[in-house]
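> my questions are about this predicted structure, shown below with the sequence.
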Amino acid sequence: MHPHSMPDPSRTIVPRRARELGLGIGELPTGTYNAITDVPGIRVGHTTLIRPPRVHSGVTAIVPDGVGPASPLPAGVFTGNGYGKLLGTTQITELGALETPVLLTSTLSAFRVADALVGWILEQPEGADARSLNPVVGECNDGLLSDIRSRPVREEHVRAALGTASAEPVAEGSVGAGTGMTALGFKAGIGTSSRRLPLAGQEVTLGVLVQANFAGTLRVLGRTIAPADVGVPAEEPGLGPEAGSCMIVVATDAPLDARQLTRLARRAVYALARVGAGYSHGSGDYGLAFGTRPLGTPAGPTVVPDAGLDPLFGAVLDAVEEAVLNSLLTATVVTGPYGHTRYPLPAAPLLALLG
């Protein structure tokens, strides 16, 4: 592809994940699917809303088995830059407990999604006796490529994402909450990755899922890559994703308490610097980490000593970096209601550039 040619939006794009292209990050092995669903007990579902040219939006549900107000999971949250809406943050910070699935969506749909999540939980066995509930919903701004003011995500879409959540491979790119997202000058969206590693005498799994929608200049394996370098038109001035919010969800079966999970969430946000995040004024950058094994019960595991967490910190840095690359490589061309088109990171020119 000529470095200044424009990709044909009608061309069939075959999504390719970073690892399939030889761009896997780090030395640790991945789980079976290289996805957050490699963590036992985690399911993911998407509802994708596409009504061209006006609507490119959706919702993504990360569902830990059995989670509810009577069976919370240890959790921690870190706010890199608070220009965003991560509903439920203060109670997680205060109590270190996750009571609901984690849902991701578009900015102005976040509040409808939270209400629908409350209704769904109250109908589940885990919420049968609930008189208080802390729904956790994150968002990114898809207003460049979708009619965000129409608030297209409704209760039935939330229920569909929750109801179809599975432990199978996770769809990536322009799906669910990632449908209208852009990052680093490219079309982006949902990305995921996982790592397996020994920790405190046992093998544990860590998985991440990102909703990538942030500004900056892409870096791949330490090399800076502008859209024009791989034949993708540059963003129009002033129309980047400054109003976006990068949401990172981390799940692990490692025996960590809430304070340690907060430390893990910090590293997840730090990892965005590896791929060139600009951490701009208007880009909210959030990390939410939770464990799948409840602590504080007779059968609960012994917490890993802080001095033993370094391997897990390295794993989350690698997994987030790879998940962001996956979101860029697996996305599809989208043209929004205002005539703006965003293109994914094309694999062949990228590999040629990296040599």
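On my side now, so go ahead.

> C-alpha from now on. contacts and neighbour counts both.
Noted.

> what segments of the stretch 51-200 of the chain are helices?
89-95, 110-123, 155-163 (DSSP state H, counting those that start in this stretch).

> how near is Leu350 to Leu328?
To Leu328, Leu350 is 12 Å away according to CA to CA, to the nearest Å.

> quick one, which of the two is more surrounded?
Each of Leu350 and Leu328 has its neighbours counted (other CA atoms under 10 Å); Leu328 has more, 33 against 17.

> okay, one more to line up with it:
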Amino acid sequence: MKKNLRNVLVLGLGLITTIASAQMTVESKTRALQDSEDAVKQRISVAATWGGDDWSVHTSSDVHYSVDASAVAGYDIYEAYASTDVMGFGTLTVGRQDLSFGSGALISSNDWGMNRLTTDGADFAANFGGFDISVGTFGRDRNNNYMNAGGEFSGVSFNVLMLNNGDLSANGYDFGYSLMGGDLNLMYSMNSDFNENEMTMMGASYNVFENMSLSYSMTSYSEDNSGTFSSANSAMNDGWNNGMLGFQAAGTDVTTIGLSYDLGGINLGYTMHTVTHGDHEDDASVISLGYSMTDNASISLDRFTYMDANDVEVESTWITLEIGM
């Protein structure tokens, strides 16, 4: 009896020590559709990180549910990885990670939507002479890998992403130029998915005032595409479910104008899309309003207006409450 009690106490002390040594974060995101009493989504994320000078272990999990026509609840391991320094040359990370490279057309995070985008594999990241380089694999398949390289010099920035999945390949090339002391920024992005579908983006943003900016961009999907440009690891793949316009069909051109205004604790934004396919033209818009109540809590309103697949106008207003600690 005493031996069992001792073992329990030792195990409990070890568990308490392990938990106490971790850096813990908790975030709760609740989103409600204003136009419906039955559309509520919530995600609670709990993360813990242990580490030393040249190593770390990170794990995080999501508990989420949706109260709508589907009424779905679930628990997912969001991230779980271990990182270590490799003789001062770079950092090796193995496990499940949330990655984002370049424009995000091929690989990006998804924080607005409820479905996370993660990859299981290994990543080696290093900096060589001002170039940030990441090389990694997806899963245990050595034929499914990626390489990303980026850098910035004298206002000129670039990012090159190359993906392989067996005999298939995808790539993204992003270029940027900053001038007028950083008030004017130009960008150009070329992307090709695993089915050789192509998407090209170009645009500019200008800081009118210190707290106000304007943006303009054009996105074109090649008429030679075999279908709709897609990438399973991009938040753009699920469109409005992730709070954005998303990918469009072959031969489509999209013109986007945006305005953002920061009033300190209050943020205002407006984005208008004009989607043109042949002689057919649709409009879509996003109105956003955010308020930071405290350092750990914020509330925001997002109103989407767009045309669905049946050419019917859809309007939805989402109210989001975020609390972190």
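Looks like it came in fine. Here the structure is a predicted model, which is why all the values come from computation and not from measurement.

> overlay them and tell me the TM-score.
TM-score of the superposed chains, computed with TM-score structural alignment, normalised by the length of structure 2, equals 0.25; 122 aligned residues with a CA RMSD of 5.4 Å.

> can you list the helices of the stretch 51-200 of structure 1 in a markdown table and add distance to Ala323 of structure 1 and mean neighbour count?
As requested, the helices of the stretch 51-200 of structure 1 are exported to a markdown table (distance: least, CA to CA, whole Å; neighbours: other CA atoms under 10 Å):
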| stretch | distance to Ala323 of structure 1 | mean neighbour count |
| --- | --- | --- |
| helix 89-95 | 23 | 15 |
| helix 110-123 | 23 | 19 |
| helix 155-163 | 21 | 19 |
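
> and Arg267 of structure 1, which of those is closest to it?
Closest to Arg267 of structure 1 of the helices of the stretch 51-200 of structure 1 is helix 89-95 (CA to CA; 16.5 Å).

> from the contact counts, what lies against the closest one?
strand 73-81 (3 or more CA pairs under 8 Å, 6 or more residues apart in numbering; DSSP states H and E).

> can you point out the buried residues in the strand it packs on?
Buried residues in strand 73-81 of structure 1, counted by 16 or more other CA atoms under 10 Å: 73-81.

> cool, stretch 298-307 of structure 2 as well?
For stretch 298-307 of structure 2, burial by neighbour count (16+ other CA under 10 Å) applies to 298-306.

> which outside residues touch that stretch?
With contact meaning CA atoms under 8 Å, 6 or more residues apart in numbering, stretch 298-307 of structure 2 is reached by 282-293, 313-323.

> what packs against the strand or helix carrying Ala48 of structure 2?
When elements are assigned from DSSP states H and E, Ala48 of structure 2 belongs to strand 40-51. Taking 3+ CA pairs under 8 Å, 6+ apart as contact, the helices and strands that strand 40-51 of structure 2 lies on are strand 23-33, strand 55-67.

> next, the angle from it to strand 55-67.
170 degrees (axes from the mean of the first three to the mean of the last three CA atoms, to 10 degrees).

> now the angle from strand 40-51 of structure 2 to strand 23-33?
Relative orientation of strand 40-51 of structure 2 and strand 23-33, computed by the same axes, to 10 degrees: 170 degrees.

> give the buried residues for strand 40-51 of structure 2.
Result for strand 40-51 of structure 2 [16+ other CA under 10 Å]: buried residues 40-50.

> stretch 146-156 of structure 2 now?
Going by neighbour count (16+ other CA under 10 Å), the buried part of stretch 146-156 of structure 2 is 146-151.

> same question for stretch 209-222 of structure 2.
For stretch 209-222 of structure 2, using 16+ other CA under 10 Å, the buried residues are 213-222.

> tell me which two of those sit farthest apart.
Ser213 and Ser222 (29.7 Å).

> outside of the host helix or strand of Ala20 of structure 2, which residues touch it?
Per DSSP H and E, Ala20 of structure 2 falls inside helix 2-21. With CA under 8 Å, 6+ apart as the contact definition, helix 2-21 of structure 2 has outside contacts at Trp50.

> now the angle from it to strand 40-51?
Using the same axes, to 10 degrees: helix 2-21 of structure 2 against strand 40-51 is 100 degrees.

> so which bits of helix 2-21 of structure 2 are buried?
Applying 16+ other CA under 10 Å to helix 2-21 of structure 2 flags no residue as buried.

> and the gap between Ile50 of structure 1 and His56 of structure 1?
From Ile50 of structure 1 to His56 of structure 1 the distance is 5 Å (CA to CA).

> also Thr335 of structure 1?
9 Å.

> between those two, which one's more packed in?
Ranked by neighbour count (other CA under 10 Å), Thr335 of structure 1 and His56 place His56 first, with 31 against 20.

> stretch 248-263 of structure 1: end-to-end distance?
Taking CA to CA, stretch 248-263 of structure 1 runs 14 Å from one end to the other.

> likewise stretch 103-117 of structure 1?
End-to-end span of stretch 103-117 of structure 1 (CA to CA): 8 Å.

> for stretch 183-199 of structure 1, same thing?
End-to-end distance of stretch 183-199 of structure 1 (CA to CA): 33 Å.

> save the buried residues of stretch 298-307 of structure 2 as CSV, and put in secondary structure too.
Below are the buried residues of stretch 298-307 of structure 2 laid out as CSV (DSSP: H, G, I helix; E, B strand; the rest coil):
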residue, secondary structure
Ser298, strand
Ile299, strand
Ser300, strand
Leu301, strand
Asp302, strand
Arg303, strand
Phe304, strand
Thr305, strand
Tyr306, strand
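
> now distance to Leu13 of structure 2 too, for the residues you listed, in JSON lines please.
JSON lines is the format used below for these (distance: CA to CA, whole Å):
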{"residue": "Ser298", "distance to Leu13 of structure 2": "37"}
{"residue": "Ile299", "distance to Leu13 of structure 2": "39"}
{"residue": "Ser300", "distance to Leu13 of structure 2": "42"}
{"residue": "Leu301", "distance to Leu13 of structure 2": "45"}
{"residue": "Asp302", "distance to Leu13 of structure 2": "47"}
{"residue": "Arg303", "distance to Leu13 of structure 2": "50"}
{"residue": "Phe304", "distance to Leu13 of structure 2": "51"}
{"residue": "Thr305", "distance to Leu13 of structure 2": "55"}
{"residue": "Tyr306", "distance to Leu13 of structure 2": "56"}
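
> burial count for Leu259 of structure 1?
No Leu there; residue 259 of structure 1 is Arg. There are 16 residues near Arg259 of structure 1, going by other CA under 10 Å.
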